[in-house]
Structure formats: structure tokens, C-alpha cells
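[1] have a look; sequence and predicted model below, questions after that.
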Amino acid sequence: MIRSILIHPDPRLKKLCDPVTEITGEVRQLAADMLETMYDAPGIGLAAPQVGVMRRVLVMDCIKEGTPEPMVLINPAVIWASEDQTVYEEGCLSIPDQYADVKRPAEVQVRWTDLHGVEQERQFAGIWATCVQHEIDHLDGKLFIDYLGPLKRQMITRKMEKLKRERARELTVR
């Protein structure tokens, strides 16, 4: 089921998410819905708070062409980050059509639990490293615009407030 994606500013996007304590049917359904929502958007990553669920779950798939590689990470944590940094122009499904350069570690080692309850660990590089860090930030109540200067952040926030007003108006006109 495709879920609605929250648009910034929404207070839920700024909250720390609770850990998942048990892999239940509800968690598996959330992950399936999030993947479907992410692919439909389209995007390469989506965190549970973006669909209004305050749990530490994220999905991602950075393969743009070829065989998809969907990943579900439950309670992910960065356990190592490279000193080398990389700059990538990031966007966000909760901040549509806005992009900005963000500097992050070029590589990260991440530990998480999979949908079978098995602990996993993997080193990510390139777009995968950027994506997993961006999505983990969501679980910690942080958005990519929080890395920007105050003026640029305010400008994007104002655009999102305007977009939300326009969408609300469209809904009332129907």
C-alpha cells in the first residue's frame, strides 16, 4: 500500500524515533509499504517518520537501472565513518524539488537488524553511503537542510510551507 509522505515542516520529521523491539507482521507490512511508496515517489530511500511512523526503520535502493536491490534496515546505526568526505547534491521526498550540496563521510559501516531478526553489517560507499546516512538522519529527527546555512534553510522551509498551503487549497476545492 502506498502511504502519504509527510512534507516539511511537520513536527514528526524533527523527532527521534523509537527502536523496533520485535520484528512483527506490522513491521514487515510497514517495510513493504515503505518500499512501494519509495519506488512510486520515485526515490532511493525512505525513513519511517516520513510516512508518520515514529520507528527506526528505513528502506533504500540506489540502483537506478538494472535489477533493483531493495534493502530494509531496522534500528540501523553507523559504527564507523571514513575521514574522507564527499559532497553530493541531496534531495528528499519530504522536501520535494529542493536540492543542495551536503558534505558527509565518503564511506560508512552500518549495523542493523533485517526482517528475519538477523543482525547485519555492511560498509557503504558512494551514493549508498550518502543515502543510508541521509535516512538514518531522518530517524534522529534531522533533515538534509539542517546541514545548510540558516538563509538557505529558511528559504526552502518557506517554499515548503507555500507548497503545503497550495496542496491544502487543492484538496478543499475538490
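    It's in.

[2] C-alpha from now on. contacts and neighbour counts both.
    Fine.

[3] the helices in this structure, which residues?
    25-40, 126-139, 150-173 (DSSP state H).

[4] those: which one's closest to Trp80?
    Closest of the helices of the chain to Trp80 is helix 126-139, at 11.5 Å (criterion: C-alpha to C-alpha).

[5] how about the helices of the chain in CSV, adding distance to Ser82 and mean neighbour count?
    Formatted as CSV, the helices of the chain follow (distance: least, C-alpha to C-alpha, whole Å; neighbours: other C-alpha atoms under 10 Å):
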stretch, distance to Ser82, mean neighbour count
helix 25-40, 28, 17
helix 126-139, 10, 22
helix 150-173, 27, 13
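
[6] any chance of those in a markdown table, plus distance to Cys92?
    Putting the helices of the chain into a markdown table (distance: least, C-alpha to C-alpha, whole Å) gives the following:
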| stretch | distance to Cys92 |
| --- | --- |
| helix 25-40 | 11 |
| helix 126-139 | 9 |
| helix 150-173 | 12 |
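
[7] who are the contact partners of the closest residue to Leu16 other than its chain neighbours?
    Spatial nearest neighbour of Leu16, chain neighbours left out: Asp140 (4.5 Å); criterion: C-alpha to C-alpha, 6 or more residues apart in numbering. Contacts for Asp140 (C-alpha atoms under 8 Å, 6 or more residues apart in numbering) come out as 14-17.

[8] okay, now the one to match up with it:
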Amino acid sequence: MKLGILKYPDPNLADPCAVVEKITPELKVLIDNMVETMYEDDGVGLAAPQIGEKLRLIVIDPSGPKNREDLQIIINPQIIDSEGKVDSEESCLSCPSFSCVIKRSEKVTVTGMDENGKDIRIEADDFLAIVLQHELDHLDGTLIVNRVGRLKKAMYDKKIKKWQQQEKNHAGK
């Protein structure tokens, strides 16, 4: 089932997420729904807080919705090592019509569990490293709009307020 994606400035996106204590049938349904939502919205990653669940859970597929080849589910992911720096042009399903350049680690090592509770370790570079860092930011309540300068953020905030006002006006008709 496709889920709704929370959009900035929803305050739920700013909260840090809780560790997943137990893999339950409900969690597996949530994972399936997150995967479907990510693919339907042409994403390469989705974090649980983006759909209103404050859990340390991400789904990623850097090959994208057309290929669906590299799907990974990571429960309680954490970066245990990183190296190098690279500029990354990023956008986000929770920040429509916004993109920016963010300095990220060039390589990361991430640990966590898969959907069956098995420990996993991912050594990533290039695009996969960027996707992992982006999605892990969500688990800590950080969006790409929080990583830009005040001016760019203020301009985006102004655009969001304008959209919200247009929606109110449209709804009132």
C-alpha cells in the first residue's frame, strides 16, 4: 500500500527516531509499504520518519524504481566509518522542488540489520554512500533544507508559505 510522504515543514520530520527493538509482522508490512511508496514516488531511498513512523528504518535502491535491482532494507542503521569528502547535488521526497549541494563523506561503512534480523555491513562509495547518508540524516531529524545557508532556506520557506496559502485559497472555494 502506498503511503503518504510528510512534507517540510512538518514538525514530525525534525524528531530523532527510536531504535527498532523487535522485528514484528507489523514492521514487515511497514517495510513492504515503504518500498512500494519509494518506487511509486520515483525515489531511491525512503526513511520511516518520512511516512510518519519515528523508527530507525530505511529502504534504499540506488538503481531506482525502473530497475529495482539493488533494494536494501536497513533496520537501526549507523555509520561506523567514513572517509573523504565530496559535493553532492541532492533533492528529497519530503522537500518538493528543492535541491542543493551538500558536502558528504565519499565513502561510508554502515551497519544494521536486514528485515529478518540478520546483521549487515555495507561498505559504500559514490552514489550509494550519498543515499545512505541522506536517509540516515532523516533518522536524526535532519533534512537537506537544514544543511543549506540561511538565505536559501529562507527562500524555500517563503515558497512553502506561498504554496500553503494557495492550497488554503483553493480549499476555500
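    Nice, thanks for sending it over. In this text, all values refer to a predicted model and were calculated from it rather than measured experimentally.

[9] after superposition, what is the TM-score?
    Superposed pair, TM-score by TM-score structural alignment, normalised by the length of the second structure: 0.93. Supporting alignment: 172 aligned residues with a C-alpha RMSD of 1.5 Å.

[10] quick check: of the contacts of Asp140 of the first structure, which lies closest to Leu93 of the first structure?
    Distance to Leu93 of the first structure, by C-alpha to C-alpha, is smallest for Lys14 among the contacts of Asp140 of the first structure, at 14.9 Å.

[11] re the thing from before, select from the contacts of Asp140 of the first structure the one having the most neighbours.
    Highest neighbour count within those: Cys17, with 20 neighbours (other C-alpha atoms under 10 Å).

[12] measure it to Glu166 of the first structure for me?
    29 Å (C-alpha to C-alpha, to the nearest Å).

[13] burial measure for the residue nearest to Gly4 of the second structure when sequence neighbours are not counted, as a count.
    Nearest non-adjacent residue to Gly4 of the second structure, counting by C-alpha to C-alpha, 6+ apart: Ile51, 6.0 Å away. When neighbours are counted by other C-alpha under 10 Å, Ile51 of the second structure registers 21.

[14] so who does Ile51 of the second structure touch?
    3-6, 34.

[15] check Pro150 of the first structure too.
    Here Pro150 of the first structure is in contact with no residues (criterion: C-alpha under 8 Å, 6+ apart).

[16] quick check: the residue nearest to Gly4 of the second structure vs Ser97 of the second structure, distance?
    Using C-alpha to C-alpha, one gets 18 Å for the distance from Ile51 of the second structure to Ser97 of the second structure.

[17] can you tell me how far the alignment partner in the first structure of Val29 of the second structure is from Met155 of the first structure?
    Following TM-score structural alignment, the counterpart assigned to Val29 of the second structure within the first structure is Gln29. Gln29 of the first structure is 36 Å from Met155 of the first structure, where distance means C-alpha to C-alpha.

[18] over to Asp97 of the first structure?
    13 Å.

[19] which of the contacts of Ile51 of the second structure are buried? Put it as a PyMOL command.
    Buried residues among the contacts of Ile51 of the second structure (16 or more other C-alpha atoms under 10 Å), as a PyMOL selection:
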select buried, resi 3+5+6+34
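
[20] can you lay out the contacts of Ile51 of the second structure as CSV showing distance to Val86 of the second structure?
    Listed next are the contacts of Ile51 of the second structure as CSV, based on distance: C-alpha to C-alpha, whole Å:
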residue, distance to Val86 of the second structure
Leu3, 32
Gly4, 32
Ile5, 28
Leu6, 28
Met34, 28
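
[21] contacting residues around Gly141 of the second structure?
    Gly141 of the second structure neighbours (C-alpha under 8 Å, 6+ apart): 13-17.
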